[in-house]
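In: sequence and predicted structure are below.
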Amino acid sequence: MLVCAKVMLVEDDLEWSRGLQKYFESEGGFKIVYCVDTKEACLSALKETPVDIILMDIILGDESSGLDATLDISHEYPNIKIIMLSSLDNDDDTFNEAFLNGAYDFVYKSEFEQVPGIIADAMVDRETKYGPRLKKLVYDKKKKLLNPYDILLLKLILEGKTQQEIADMSSVSLSAVKKHVNRVLGKFEWKRPTKELAEKCHKWGLLD
């Protein structure tokens, strides 16, 4: 018996969103039951609207918050399959991080006709060509960036400890902790708050 997948579309380009909905109206294997245009709206809708599949745009607004949303969703709702939609070409870092963040598959918007087939594969849990291998490759690469003290530092930051508290606990100077934090940030080329990196590393499984 053919199961009709419930799909949420996360897309901030309203014209593109309407176009996708129109194009997929006749598809029998799935139904777009919800459309939102931000990461926050997506996470809020999931609390009220169970879905099987999410079509997630990578660029939401001016940032790649689709990647962040994918990591949050895959961590909280591991049974939902997320298919990334992107207009970015030749961006290997984004492509690779999408899988590390838990994406089931990745489709360029210029090839959106592939989406029904990918949804059908997702509904029977068919393994994708690149997903598992890329996820392991990127995971291993990031895991090698961290030594045991880096992991301890990020765990303490994740717990909400201040740099002064970490210095006191470790019997080192505050300046030593600051330098260590900066080294960790540099390893990941991270420009955002340190706690956000700690949260990401936790969800990636790097702190286990």
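Out: Arrived safely, thanks for sending. Residues are numbered from 1 along each chain as shown.
In: could you use CA atoms for every contact and neighbour count after this?
Out: Will do.
In: what comes up buried for stretch 85-103?
Out: By neighbour count with 16 or more other CA atoms under 10 Å, stretch 85-103 contains the buried residues 85-86, 94-103.
In: quick one: list the elements packing against the host helix or strand of Lys195.
Out: Per DSSP states H and E, Lys195 falls inside helix 194-204. Helix 194-204 is packed against helix 65-76, helix 148-158, with contacts defined by 3 or more CA pairs under 8 Å, 6 or more residues apart in numbering; DSSP states H and E.
In: got another, please set it beside the one above:
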Amino acid sequence: MSTPVRLLLCDDHAVVRAGLRALLSSAAGIEVVGEAGSGEEALAMAARVHPDVVLMDLQLGDGMDGVTATRHLTAGGEYAEVAPRVLVLTMFDTDADITRAIEAGATGYLLKAERPDELFAAIHSAASGRTALSAPVADRLLAQMRSPRPTLSDREHEILGQLARGLGNREIARALFISEATVKTHLGRIYGKLGVETRAGAVAVAKERRLLA
């Protein structure tokens, strides 16, 4: 009989952790060896129980977020002699969240809407070092690869940065020593390149696509 996958749960909601533990108790070949309610707690727990896989939420309330915890865990070192695999389990599927998690070293990225059997299979895949992605997440990653980031001019980047600070057209014009009419012209080009119609939409897309410094 094969050794079960040693799993550490990390979610800041105790009810969610209890539900996951109850669900996973019915899964063959998976043993929950610990629970953590924060990123810091996950690092400390991993050093003690040496999990094969950490099931990691991204939003963990105050303190260290799931991406930072993932980066520390997958680096090994002081937190684990052998770096565990990290499988993200979250409600969020924005391009920015997915990209940050994968770049931090996550082996997989699942949404909390997954069916139990898909979660079980993903845990086993992660333990074996295979990538596990929810279908919507895989679709978004492919879309990112097919649609490269829009190219903005230096001036458009400057104006976008001022937008993110919440400045109006007149304030942007003063800050950059240009006319309000020029600001409006650049905004129109920025909206067109980002596929948005509002200032808030431009800032949201810029953050999602990591266009802001």
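Out: Alright, I've got the coordinates. Note that the structure is predicted; figures quoted are calculated from it, not measured.
In: one step back: what's the angle between the helix holding Lys195 of structure 1 and helix 65-76?
Out: 50 degrees (axes from the mean of the first three to the mean of the last three CA atoms, to 10 degrees).
In: what sits up against helix 194-204 of structure 1?
Out: Helix 194-204 of structure 1 is contacted from outside by 71-72, 75, 100-101, 139, 154-155, 157-158, 181, 185, 190, 207-208, using CA atoms under 8 Å, 6 or more residues apart in numbering.
In: between those residues, which is closest to Met56 of structure 1?
Out: Leu71 (11.4 Å; CA to CA).
In: tell me the spacing between that closest one and Tyr23 of structure 1.
Out: Counting by CA to CA, to the nearest Å, the separation of Leu71 of structure 1 from Tyr23 of structure 1 is 28 Å.
In: higher neighbour count, those two?
Out: Leu71 (24 against 12; other CA atoms under 10 Å).
In: for structure 1, which segments count as strands?
Out: 5-10, 30-36, 53-57, 81-86, 105-108 (DSSP state E).
In: which of those sits closest to Met123 of structure 1?
Out: strand 5-10 (7.2 Å).
In: find me the equivalent region of the helix holding Lys195 of structure 1 in structure 2.
Out: Helix 194-204 of structure 1 corresponds to no residues in structure 2, going by TM-score structural alignment.
In: and that helix, how far out from the chain middle?
Out: Centroid separation for helix 194-204 of structure 1 versus its chain: 12 Å, with CA atoms, centre = their mean, to the nearest Å.
In: may I see the buried residues of that helix?
Out: Buried-residue list, helix 194-204 of structure 1, by 16+ other CA under 10 Å: 194-195, 197-204.
In: and if you look at stretch 204-213 of structure 2?
Out: For stretch 204-213 of structure 2, the neighbour count (16+ other CA under 10 Å) marks 205-206, 208-209, 211 as buried.
In: same deal with stretch 38-45 of structure 1?
Out: So, applying 16+ other CA under 10 Å, buried residues of stretch 38-45 of structure 1: 38-39, 42-43, 45.
In: for Asp52 of structure 1, state which of the buried residues of stretch 85-103 of structure 1 is nearest.
Out: Among those, Ala103 lies closest to Asp52 of structure 1 (CA to CA), at 13.2 Å.
In: for Thr107 of structure 2, see how far away the closest residue to Glu208 of structure 2 other than its chain neighbours is.
Out: In this structure, Glu208 of structure 2 finds its nearest non-sequential neighbour in Ala96, 4.6 Å apart by CA to CA, 6 or more residues apart in numbering. Distance of Ala96 of structure 2 to Thr107 of structure 2, computed by CA to CA: 16 Å.
In: Lys22 of structure 1 -> structure 2?
Out: Aligned counterpart of Lys22 of structure 1 in structure 2: Ala22 (TM-score structural alignment).
In: tell me the angle of the helix holding Lys195 of structure 1 relative to helix 148-158?
Out: Here the directions of helix 194-204 of structure 1 and helix 148-158 differ by 110 degrees (the same axes, to 10 degrees).
In: could you measure from the most centrally placed residue in structure 2 over to Tyr109 of structure 2?
Out: Nearest to the mean C-alpha position of structure 2, by CA atoms, centre = their mean, lies Asp97 at 2.8 Å. Plainly put, Asp97 of structure 2 is 10 Å away from Tyr109 of structure 2 if you go by CA to CA.
In: Tyr108 of structure 1 maps to what in structure 2?
Out: Tyr108 of structure 1 maps onto Leu111 in structure 2, by TM-score structural alignment.
In: for that match, what are its contacts?
Out: Leu111 of structure 2 is in contact with 89-93, 134, counting by CA under 8 Å, 6+ apart.
In: now the longest helix along structure 2: which residue numbers in structure 1?
Out: As assigned by DSSP state H, the longest helix anywhere in structure 2 is helix 180-194. Aligned by TM-score structural alignment, helix 180-194 of structure 2 corresponds to no residues of structure 1.
In: check which helices and strands that helix sits against.
Out: Contacts defined by 3+ CA pairs under 8 Å, 6+ apart place helix 180-194 of structure 2 against helix 154-164, helix 169-176, helix 199-208.
In: surely Asp12 of structure 2 touches Asp62?
Out: No. Taking contacts as CA atoms under 8 Å, Asp12 of structure 2 lies outside contact range of Asp62: 9.6 Å.
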